[in-house]
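In: What follows is a predicted protein model with its sequence.
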Amino acid sequence: MTGANRHWRNLEIPIRPGTGTPARCPWGHDLAIAGVRQGWSQDYRAPEWLCEACYALPGRENTWTMIDPAPARHVTEDQADEYGLRLVLLRPATAAGIGAIQLRLGHTVFGEIRFSLCGIDRRAVLVHVEVEEKHRRSGAGRVLVAAAAARAPHYDWTTLPIGHDPITVAFWARVGAIGPPSPHPCTHQTEQGVVPGESRWTKWW
């Protein structure tokens, strides 16, 4: 991840994609039964939620933040600032080329998703997802996938093969596949080399 600062900040509480009042907490409780409190994360600049059932159980995580993955919430490189958890859009150099979205807090880059969109053929290929190891299992991967999908909700999505890595398989089994794990680029994406001969998935969660 270009420009990643790997030592400055951490994702102190879990994050999830979405808006509005969640139906369940990240640990599976029905919040209509468990009870929920809403607050505001000053660090993330986003709504923060507390599950009353988790809070009542000793030693359990109980708080998380909801990050809106909608394109309207994405910022460009020149709009990124020091405040709040940001989804930073890095546009491709050419049409149908590979662009990216980074999840950032200040100068710290927690993760990145790379993908290609062709507006002519309405094809989308998810190329690569990476989350810094110490930030995995925090929801960063979920938020990045949701942010990429939100940029092309009516496109035909495919992904690179998932392979057999247990962490990768577990991630997609939990999050849900964005499309078939067999890339199907259009001719414009093929011309841009969107699907390289030696592509691979890294471990992320």
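Out: Received, thanks.
In: Please make it C-alpha for all contacts and neighbour counts, starting now.
Out: Fine.
In: Do a quick rundown of the strands in the chain.
Out: Counting by DSSP state E, the chain has strands at residues 15-17, 36-41, 46-51, 63-67, 75-76, 85-90, 98-105, 108-118, 123-131, 156-159.
In: give the contact list for the nearest residue to residue 10 once chain neighbours are set aside.
Out: Excluding the flanking residues, the one nearest residue 10 by CA to CA, 6 or more residues apart in numbering is residue 135, at 6.8 Å. Residues near residue 135 by CA atoms under 8 Å, 6 or more residues apart in numbering: 10, 11, 110.
In: try this one side by side with the last:
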Amino acid sequence: MTAGLVGCSPGSDSGLSARPAVHHGHCFNGHDLDIAGRTMSYDHSVYVPTSSCNLCQALGLPRSTWFEIDLRFVHETPPTDAELVLIARPPTARAGVGQVDLQLRSQRIGGLDLWLCGIDRRGVIGPVGVDASYRRRGFGTVLVAAALARGAGYRWSTTAISESASARAFCAAQYWPDGVHLSRPHYCSHMKFANGDEV
């Protein structure tokens, strides 16, 4: 574990990064972890598991260590002291817009809007927002992965995506399911009704 991760505070430029807690074949810098070597540990400042690329650490590269974020929401996991967690904010109406937030020590550092319909098995992901000091460190990817995990096998789409280079780069780096419609939200009739639209 790198010293920069210990005792980090929200909003600080601590260099912390995050990934969904699933098997990764490569590190942030593109190294095959079977070849580069991987060390797993635990960060006691936020009570979250970490992984490190041994080669990145030997080369002194950035993002060599990252937090492994459980994609289950905090209320879906056994009681824990974790201070870097996903929080669900359910919709007020079935198939309406809810939110997925990522919180560090009870402070929101990122989030997105999410529409889900279990009847039509459809999901729509809204804009992904991450605080400036935490961008390009994997937190947005954790949010997208958490949203997609809510509807395995669903048909997915997103709301309009900015044409900026940074927004396009973020979208291009995600692991979207087959058939996703980017920038073309496909709201089902239940979502439209919940949104107050004409059906």
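Out: Sure, I can see it. Just so it is clear, the model here is predicted, and its values are computed rather than measured.
In: overlap between the contacts of residue 135 of structure 1 and structure 2?
Out: Checked against structure 2 using both residues aligned by TM-score structural alignment, their matches' CA atoms under 8 Å, the contacts of residue 135 of structure 1 keep these contacts: residue 110.
In: out of the contacts of residue 135 of structure 1, which are buried?
Out: Among the contacts of residue 135 of structure 1, the ones that count as buried by 16 or more other CA atoms under 10 Å are 11, 110.
In: how about the contacts of residue 135 of structure 1 in a markdown table, adding distance to residue 25 of structure 1?
Out: Listed next are the contacts of residue 135 of structure 1 as a markdown table, based on distance: CA to CA, whole Å:
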| residue | distance to residue 25 of structure 1 |
| --- | --- |
| 10 | 21 |
| 11 | 17 |
| 110 | 22 |
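In: Ok, which of the strands of structure 1 comes nearest residue 171 of structure 1?
Out: Across those, residue 171 of structure 1 has its closest neighbour in strand 123-131 (11.2 Å, CA to CA).
In: got a list of what the most centrally placed residue in structure 1 touches?
Out: In structure 1, the residue lying closest to the centroid (CA atoms, centre = their mean) is residue 144, at 1.4 Å. If a contact means CA under 8 Å, 6+ apart, then residue 144 of structure 1 has 69, 101, 102, 103, 111, 112, 113 as its contacts.
In: separation between it and residue 74 of structure 1?
Out: 11 Å (CA to CA, to the nearest Å).
In: again, but for residue 193 of structure 1
Out: From residue 193 of structure 1 to residue 74 of structure 1 the distance is 26 Å (CA to CA).
In: The two: who's more crowded?
Out: residue 74 (21 against 14; other CA atoms under 10 Å).
In: Would you agree that one is in contact with residue 91?
Out: No. Counting by CA atoms under 8 Å, residue 91 is not a contact partner of residue 74 of structure 1; they are 11.4 Å apart.
In: Was I right to think residue 73 of structure 1 contacts residue 89?
Out: No. Checked against CA under 8 Å, the pair residue 73 of structure 1 and residue 89 is beyond contact range at 9.9 Å.
In: between the two, who's got more neighbours?
Out: A direct count of neighbours by other CA under 10 Å for residue 73 of structure 1 and residue 89 places residue 89 higher, at 23 against 13.
In: List the residues that contact that one.
Out: For residue 89 of structure 1, the contacting residues are 74, 75, 76, 77, 99, 100, 101, 102, by CA under 8 Å, 6+ apart.
In: Apply 6 Å and report the result again.
Out: 75, 76, 101 (CA atoms under 6 Å, 6 or more residues apart in numbering).
In: Please name the nearest non-neighbouring residue to residue 147 of structure 1.
Out: Once flanking residues are discounted, residue 147 of structure 1 sits nearest to residue 69: 4.4 Å by CA to CA, 6+ apart.
In: Over to residue 86 of structure 2?
Out: Of all residues not flanking residue 86 of structure 2 in the chain, residue 102 sits nearest, at 4.6 Å (CA to CA, 6+ apart).
In: now swap in residue 53 of structure 1 and tell me
Out: residue 34 (4.9 Å).
In: any idea how far whatever residue of structure 2 lines up with that neighbour is from residue 182 of structure 2?
Out: Applying TM-score structural alignment, one finds that residue 34 of structure 1 aligns to residue 36 in structure 2. Distance, residue 36 of structure 2 to residue 182 of structure 2, using CA to CA: 34 Å.
In: which part of structure 2 lines up with stretch 141-149 of structure 1?
Out: Mapped onto structure 2 using TM-score structural alignment, stretch 141-149 of structure 1 spans residues 140-148.
In: roughly how far is the matching stretch from the heart of the chain?
Out: 3 Å (CA atoms, centre = their mean, to the nearest Å).
In: Check structure 2 for its longest helix and report it.
Out: helix 139-149 (DSSP state H).
In: Now for residue 139 of structure 2: which residues touch it?
Out: residue 18.
In: Let's see that with 7 Å instead.
Out: By CA atoms under 7 Å, 6 or more residues apart in numbering, the residues touching residue 139 of structure 2 are 18, 19.
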